[in-house]
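A.B. asks: Sequence first, predicted coordinates after that:
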Amino acid sequence: MTEWLLSIEGTETGRLLAMGLALLAAFSHAVFGALQKGRFDPWLTRGAIDANYALMAAPFALFVVPWPEPHMWPIFAGMMVIHIGYKLLQAMAYERGAYTVVYPVVRGTGPLITVIAAGIVFGEHFSALQWLGVLALSGGIFGLAAFNLTRVNIDPARLRAAIALAFATGIFVAIYTTYDAYGIRATANPFTFLAWFFFLDGLIFPLLALRRFRAMSNRPNLGALLKRGFIGGLIAYISFGSVMMATRLDKVGEAAVLRETSTVIAALIGWLVLKETVGWTRGLLMAGIALGAIIVEFGG
């Protein structure tokens, strides 16, 4: 499997597989975001998710995949710092604002900065048509956030804090996407990076969540929380693992843009599964996001 993946890097087969992986990441990320913002405190949910995927990854990291090369340990250390910052900001944003407002702001900020960063770090360059697609996608996502703002009733100061934190989280999304792409390309075996990523990334946040859990006077049901964490851990492998592998096989910027169609998928899930009303405005914005992604993928 590893040899085959390495053999298709930079080929048309690799490009098509990367596109499929990025779209798979988009679907799973929409589900992942809803899980963290769901019925439990977002800090506790994230802690439960991280604990589960660290435990799942441990045997693979320690006993199955080749051990990381010496130069990978500083890369993993930087990765942990970046992802802790991202998760802290995301939890604080979800704590203060509605999911339908916070999530689109985070996802709209990420691709704009990632495309610029990928150009600097990896020498990737988008055509003018592709840049038009990026602007259409991010504009549509921000439009969804603005539309959803009219549907929430929240204290203005709290709302401003939530949006500011969402923008900061989006910047960290761009940073970790670019950095993780660098990391997964720096090791000979991509599965070594993935196994150690999930093992190391899941070690810190459960400790923060446990401290928060112990301080609560009204603690949630631990069994239900851990069950959600287990499901979230499985989804995390699909969501984060897919997009990281896509950035190894093909362009980082294109993978990042395709992943952000998760906002459309989240809205479609709400419409088809939860029977929410989409309406013409949201429908047109979703179409703009999808069109932008198509332009980026095929406009090069």
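C.D. replies: That came through, no problem.
A.B. asks: rest of the way, CA atoms for contacts and neighbours
C.D. replies: Fine.
A.B. asks: what's the nearest residue to Ser242 if we skip its chain neighbours?
C.D. replies: Spatial nearest neighbour of Ser242, chain neighbours left out: Leu21 (5.0 Å); criterion: C-alpha to C-alpha, 6 or more residues apart in numbering.
A.B. asks: Second structure follows, compare the two:
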Amino acid sequence: MELWLFLAILVAALLHAGWNALVKVGLDRFLSVSLIAMAAGLVALPALMVVPLPAPAAWPWLIASMLLHIGYNVFLVQAYRSGDLGQVYPIARGAAPLLVAVVSAIALDELPSPLATAGIGVLVLGVGLMSLRGGRRTQRLEGHAVAAALTTAAFIAGYTLSDGIGARVSGSPSGYIAWLFVANGIVMFILLLATRGVQVLPTLAGHWRVGLIGGAMSLGAYAIAIKAMTLAPIALVAALRETSVLFAALIGCLWLKEPLSRWRALAALTIVTGVVMAKVG
């Protein structure tokens, strides 16, 4: 992987961690996710006038991605209801790259070099370690919280693979990205109205500035990742994206004044080791 692409993926991970920190605006998780998704769709909307329409072969993958994103949001909210954010999120995000790597190797015959593959494993281990002491609770996670987190990971892996393949066959990754975000924004708006009703819209309107900033960051983060998946193995890009967990921990420490325990420092070091191995490999 070329250095510029490697650094771009890390920037995407930082943006991803950044918008996740921004959504702590006093809304519940579902409203926060809906706000960001709809705002990202608005930010992407003007691009539809200048980007090419994706090729017909890409549309089944784009539609599949939209459905998988809905499942991701639903199960992520369920996981947060059952366990702490600092534990559930790393489990969901950490298991996804392993699923992507397995499916990529079997279905796409796409496997990074042995050192890069080992780096993916070390990186995922670090993400998993982050979850062990990431929450406020001292007891172990409830079984249904783990199940919801792992189901969320399956949806993450699903839309990652769908978008990677879809962008590759689209003939225009930029067109695929723009249509994906606009469509996702529309779908989340419909889902929001169906589940919460129109009375929730004034509440969201009060957070429109944070929504637009977070939406732009979300768009930038995933757009970089999708473009990267057209230039590098999907499994490698998926694993490097999960350094967002490391950036989230740093944001929590520096901005939110959360303590950085020795355990989380060890997890961070493990993640960095995996990143270096993946880059060198």
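C.D. replies: Okay, I see it. Predicted, not measured: the structure shown is a model, and the values here were computed from it.
A.B. asks: on that earlier part again, trace the residue nearest to Ser242 of the first structure over to the second structure, please.
C.D. replies: In the second structure, the residue paired with Leu21 of the first structure is Ala8, using TM-score structural alignment.
A.B. asks: what's the burial count for that match?
C.D. replies: Ala8 of the second structure sits with 15 neighbouring residues when counted by other C-alpha atoms under 10 Å.
A.B. asks: Would you agree it is in contact with Ile224?
C.D. replies: Yes - here Ala8 of the second structure lies in contact with Ile224, judged by C-alpha atoms under 8 Å, at a distance of 6.9 Å.
A.B. asks: that older thread, shouldn't the residue nearest to Ser242 of the first structure be in contact with Thr247?
C.D. replies: No - using C-alpha under 8 Å, Leu21 of the first structure makes no contact with Thr247, being 9.5 Å away.
A.B. asks: Tell me who's in contact with Trp61 of the second structure.
C.D. replies: Ser162, Asp163, Ile165, Gly166 (C-alpha atoms under 8 Å, 6 or more residues apart in numbering).
A.B. asks: Can you flag the buried ones in those residues?
C.D. replies: Ser162, Asp163, Ile165, Gly166 (16 or more other C-alpha atoms under 10 Å).
A.B. asks: ok, back up a step: the residue nearest to Ser242 of the first structure sits in which helix or strand?
C.D. replies: helix 12-36 (DSSP states H and E).
A.B. asks: what ranges do the helices span in the stretch 151-281 of the second structure?
C.D. replies: Along the stretch 151-281 of the second structure, counting by DSSP state H, counting those that start in this stretch, helices occupy 173-196, 201-205, 208-229, 234-241, 244-254, 262-280.
A.B. asks: Looking at those helices, which one is packed in the most?
C.D. replies: Neighbour counts (mean count of other C-alpha atoms under 10 Å) averaged over each of those peak at helix 234-241, with a mean of 28.
A.B. asks: what's the mean distance for that one versus the first structure?
C.D. replies: Superposed on the first structure, helix 234-241 of the second structure shows a mean distance of 1.2 Å to its aligned residues (mean C-alpha distance after the TM-score superposition for the first structure).
A.B. asks: Which stretch of the first structure is that helix matched to in the alignment?
C.D. replies: With TM-score structural alignment as the criterion, helix 234-241 of the second structure aligns to 252-259.
A.B. asks: Please, which helix or strand holds the residue opposite Ala105 of the second structure in the first structure once aligned?
C.D. replies: In the first structure, the residue paired with Ala105 of the second structure is Gly119, using TM-score structural alignment. Applying DSSP H and E as the criterion places Gly119 of the first structure in helix 99-122.
A.B. asks: Identify the residue of the second structure aligned to Arg46 of the first structure.
C.D. replies: By TM-score structural alignment, Arg46 of the first structure lines up with Val33 in the second structure.
A.B. asks: what about Ile70 of the second structure, distance to Pro202 of the second structure?
C.D. replies: Ile70 of the second structure is 23 Å from Pro202 of the second structure, where distance means C-alpha to C-alpha, to the nearest Å.
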